[in-house]
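[1] My questions are about this predicted structure, shown below with the sequence.
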Amino acid sequence: MQKIHTLIAIIFITFTACAQQTESEIIAVEPTNLSYTAELVVPDLSIPWGMAFLPDGSMLITEKSGELIHFKDGVKTHIEGVPEVYLRGQGGFLDIETHPDYENNGWIYMTYSSAEGEGDGGNTALARAKLEGTALIDFEVLYKAELNTKKGQHWGSRIEFDNEGYLYFSIGDRGNRDVNPQDITRDCGKIYRLHDDGSIPEDNPFVGTKNAKTAIYSYGHRNPQGMTKHPVTGAIWVNEHGPKGGDEINIIKKGKNFGWPVISYGINYSGTTFTEITEKEGMEQPLFYWVPSIAPSGMAIVSSKKYPNWEGDALVGSLKFSYLERLVIENEKVIKREKLFEDIGRVRNVVQAPDGFIYVAFEGKGIYKIVSK
């Protein structure tokens, strides 16, 4: 396998502020992690969006263009029966995840941009299916956001299961920031929670609220493209794109409003402001925010003994600056930051696999495994 020998402990020269922390509290990480390198495992991928691992150690990979790849023993097999993808802007074939009890039920979950439903254009859908040979079978759509739009931005979307077996997934605000995120009667700009069959849990926060989308679990989000379950607390963590500045990490809580676009640490791409406030009663503060934006996509919290110096740290991909960022966290505060694998490519996803290794998907490159030198 091809190895990329890169210096992975590059100290940030400039550190950004984070919620309830000052710049002086973010400390440079000493270059002590020189023992790791990135080993190319799956070559020749364009935009590998999602990764899911099967019990035999093989991997399912979504390509944004609409392909599903089964990678086993060094061979790529293109899977048939995938959903038709409405390919537009940031939309395409997005995340993929296996059921926690996959060995017994075989369910595979996926999010993608879909043209089905009311209106021109598309919106984000969640579906499940089973893999039989080289094809998906028993395909069924579990949730489809409304209404469709021809806008190409902010589809989300990541999928995660919690310790109780509830299914969470994200949908971005679809470029309609002034309407969707703060309105619980509308889809988009939300984190959703379902049972594994797509039904609505009775204790979802807006069940019984008139006209509410009862799949919603939290709202006021911009474009969450990273989601992971904390290995100790079991909480669902997300990262989401801000505008120009103000990317965030949030710990999802039932029924909470995460503020977009009423509060933000960012500004318009033009440099103008759209809000004068960064906090407001009844709205959650992020665990951490980036200024300037790094364009975060994909996130994992390390629990593997293969990386003893990283246990409990968050790994977040940067699309904008093409590196993997390590965030050292203590008591739900970021105390240190570190750049890893700079300039390999735009990081689309990062996953800690069942084998304990961390896999990172780089656009235009492929999927790499982080290993000891």
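    Okay, I see it.
[2] CA atoms for contacts and neighbours, from now on please.
    OK.
[3] what residues are up against Thr278?
    263-265 (Cα atoms under 8 Å, 6 or more residues apart in numbering).
[4] That one: what secondary structure?
    coil (DSSP: H, G, I helix; E, B strand; the rest coil).
[5] for the residue positioned nearest the centre of the chain, what are its contacts?
    Closest residue to the average C-alpha location of the chain: Gly226 at 1.8 Å, with Cα atoms, centre = their mean. Shown in contact with Gly226 (Cα under 8 Å, 6+ apart): 157-158, 238-240, 296-299, 316, 349.
[6] A further structure is provided below for comparison with the first:
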Amino acid sequence: MKSLATTLATACALLASHAAHASDRDYTTDVVVEGLEFPWGLDTLPDGRMLITERTGTMRVLEQDGRLHEQAVQGLPEVWVEGQAGLFEVKVSPDYRETSRIYWSYACGSANDSSTCLARGVLNESSSGSLSLSNVEEIFRSSPGRTGSAHYGGRFTFLPDDTIVLGLGDGFDYREQAQKPINHIGSIVRMTLSGSVPSDNPFVGLSEADPYTYSYGHRNVQGIAYDARRDRLYTNEHGPRGGDELNLMMPGANYGWPLITSGIDYNFARITPFKQLPGMTGPLLEWTPSIAPSGMALYRGDKFAQWEGDFFVSALAKKKVQRVRIAGTEVVEQEDLFTELERRIRYVYSAPDGFLYLLTDQQNGELIRVQPQGE
């Protein structure tokens, strides 16, 4: 158990860091492109162009000169768009130089039977510079399907062993199912690059759990980041009113939703009296009131030395990005950033060029570049 002195010292450090608020900003922000329709995710191709997804079902190409290509990427499978459902994350495959593959997540199905899907395809370029997909494969579909149009998760990342971890949601109306690893509701799943079950997944061979399940007891996973230097996987997820979480992931762990949470329901009813229970893993960090976390990046770049190794959590409700510093398994510093933009931030991205990029959650969405003063 921590001593009182240690607890007070940590609290004081956190209060001091919150007070910073980047009042003497050592960065500038520039709108790279606007006119995006509820942008959701982005990644960078080896030649420096960016792929940007719009929740409304379109994947766009941003040229190196900042020009948004007129024609969207062709060949996407049908995306179900309604409420929170739509096109989500896009990632360039680790073996892109050999295969030209990209991966993307999206809502699939219909109002009465929808799921979160993950697909891959080969990216082709025409003589005019437009991009299209071929050899498209759906490699994963969450099960069971559900009604409604909320809580799909959709963030995913690659691990160094050539596997993929994909965060899912509880479908809003199905939260009790998040305690049942036999299904994918409220879980994180892990698969190979082709979509098969890795033999070392934690529940392989157990009749009471689905072999894709990596962890369970989640509400709506919205951010995911792998720290290669520490060999650690982190996620964040929405709580209801409060109880947003930053989690250190462990294979096979139960993260407690809805049996443990600091949040309350949208009608102000208490969901559970418990914040911890035996056999359940609590968060590294909770946000109450809710900030509505919507993405997460680990900064490993050469432009912001002061931020090296820090996590950046984009937030919708609080219209900011939360910088989080972790030492060991303790959160030791937090800072509110980019509040001056007064924008709902859907995604924060640490790019190969060393800059941070933000996507704003709006009809006329923006891609914003963050760079050091004087860059």
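    Yes, it's here. Everything numeric in this text was worked out from a predicted model, so none of it was measured.
[7] which residue in the second structure lines up with the residue nearest to the centre of the first structure?
    Alignment note: Gly226 of the first structure maps to Gly223 in the second structure; criterion TM-score structural alignment.
[8] So that match belongs to a strand, correct?
    Yes: secondary structure of Gly223 of the second structure (three-state DSSP): part of a strand.
[9] Can you give me the distance of the residue of the first structure most remote from its centre to Arg186 of the first structure?
    Relative to the centre of the first structure, the most outlying C-alpha is that of Lys210, 30.2 Å out, by Cα atoms, centre = their mean. Remark: distance between Lys210 of the first structure and Arg186 of the first structure (Cα to Cα, to the nearest Å) = 12 Å.
[10] tell me, what's touching the two both at once?
    Residues touching both Lys210 of the first structure and Arg186 (Cα under 8 Å, 6+ apart): none.
[11] on that earlier part again, give me the three-state assignment for the nearest residue to the residue nearest to the centre of the first structure once chain neighbours are set aside.
    Distances taken as Cα to Cα, 6 or more residues apart in numbering put Gly298 closest to Gly226 of the first structure, at 4.0 Å, once the chain neighbours are dropped. At Gly298 of the first structure the chain is in strand, as set by three-state DSSP.
[12] quick one: the helices in the stretch 251-375 of the second structure?
    Assigned by DSSP state H, counting those that start in this stretch, the stretch 251-375 of the second structure shows no helices.
[13] nope, the stretch 1-150 of the second structure is what I meant
    Taking DSSP H, counting those that start in this stretch to define them, one finds helices in the stretch 1-150 of the second structure at 4-20, 96-99.
[14] What range does the last one cover in the first structure?
    Same thing as helix 96-99 of the second structure. The aligned range for helix 96-99 of the second structure in the first structure is 102-105, by TM-score structural alignment.
[15] Name the residues that touch that stretch?
    Applying Cα under 8 Å, 6+ apart, the contact partners of stretch 102-105 of the first structure are 55, 99, 108.
[16] what about the residue nearest to the centre of the first structure, distance to Tyr307 of the first structure?
    Gly226 of the first structure is 21 Å from Tyr307 of the first structure, by Cα to Cα.
[17] what's stretch 311-330 of the first structure aligned against in the second structure?
    Residue span in the second structure matched to stretch 311-330 of the first structure, by TM-score structural alignment: 308-327.
[18] What residues of the matching stretch count as buried?
    For stretch 308-327 of the second structure, burial by neighbour count (16 or more other Cα atoms under 10 Å) applies to 309-316, 318-325.
[19] Same question for stretch 211-225 of the first structure.
    Residues 212-225 are the ones in stretch 211-225 of the first structure that count as buried (16+ other Cα under 10 Å).
[20] end to end, how far does it reach?
    Criterion Cα to Cα; first-to-last residue distance in stretch 211-225 of the first structure is 27 Å.
[21] and what of stretch 285-300 of the second structure?
    Note: stretch 285-300 of the second structure ends 21 Å apart using Cα to Cα.
[22] Could you export the buried residues of stretch 211-225 of the first structure as CSV, including distance to Glu202 of the first structure and secondary structure?
    CSV is the format used below for these (distance: Cα to Cα, whole Å; DSSP: H, G, I helix; E, B strand; the rest coil):
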residue, distance to Glu202 of the first structure, secondary structure
Ala212, 14, coil
Lys213, 13, coil
Thr214, 9, coil
Ala215, 10, coil
Ile216, 12, strand
Tyr217, 12, strand
Ser218, 15, strand
Tyr219, 18, strand
Gly220, 22, coil
His221, 23, coil
Arg222, 26, coil
Asn223, 26, coil
Pro224, 25, strand
Gln225, 27, strand
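[23] Among those, which one sits closest to Ile252 of the first structure?
    Among these, Ser218 lies closest to Ile252 of the first structure (Cα to Cα), at 6.9 Å.
[24] my guess is Asn201 of the second structure contacts Pro211, does it?
    Yes: using Cα atoms under 8 Å, Asn201 of the second structure makes contact with Pro211 at a distance of 6.7 Å.
[25] sorry, back to before: list the contacts of the match of stretch 311-330 of the first structure.
    Taking Cα under 8 Å, 6+ apart as the rule, stretch 308-327 of the second structure contacts 223, 290-302, 331-339, 341-348, 361.
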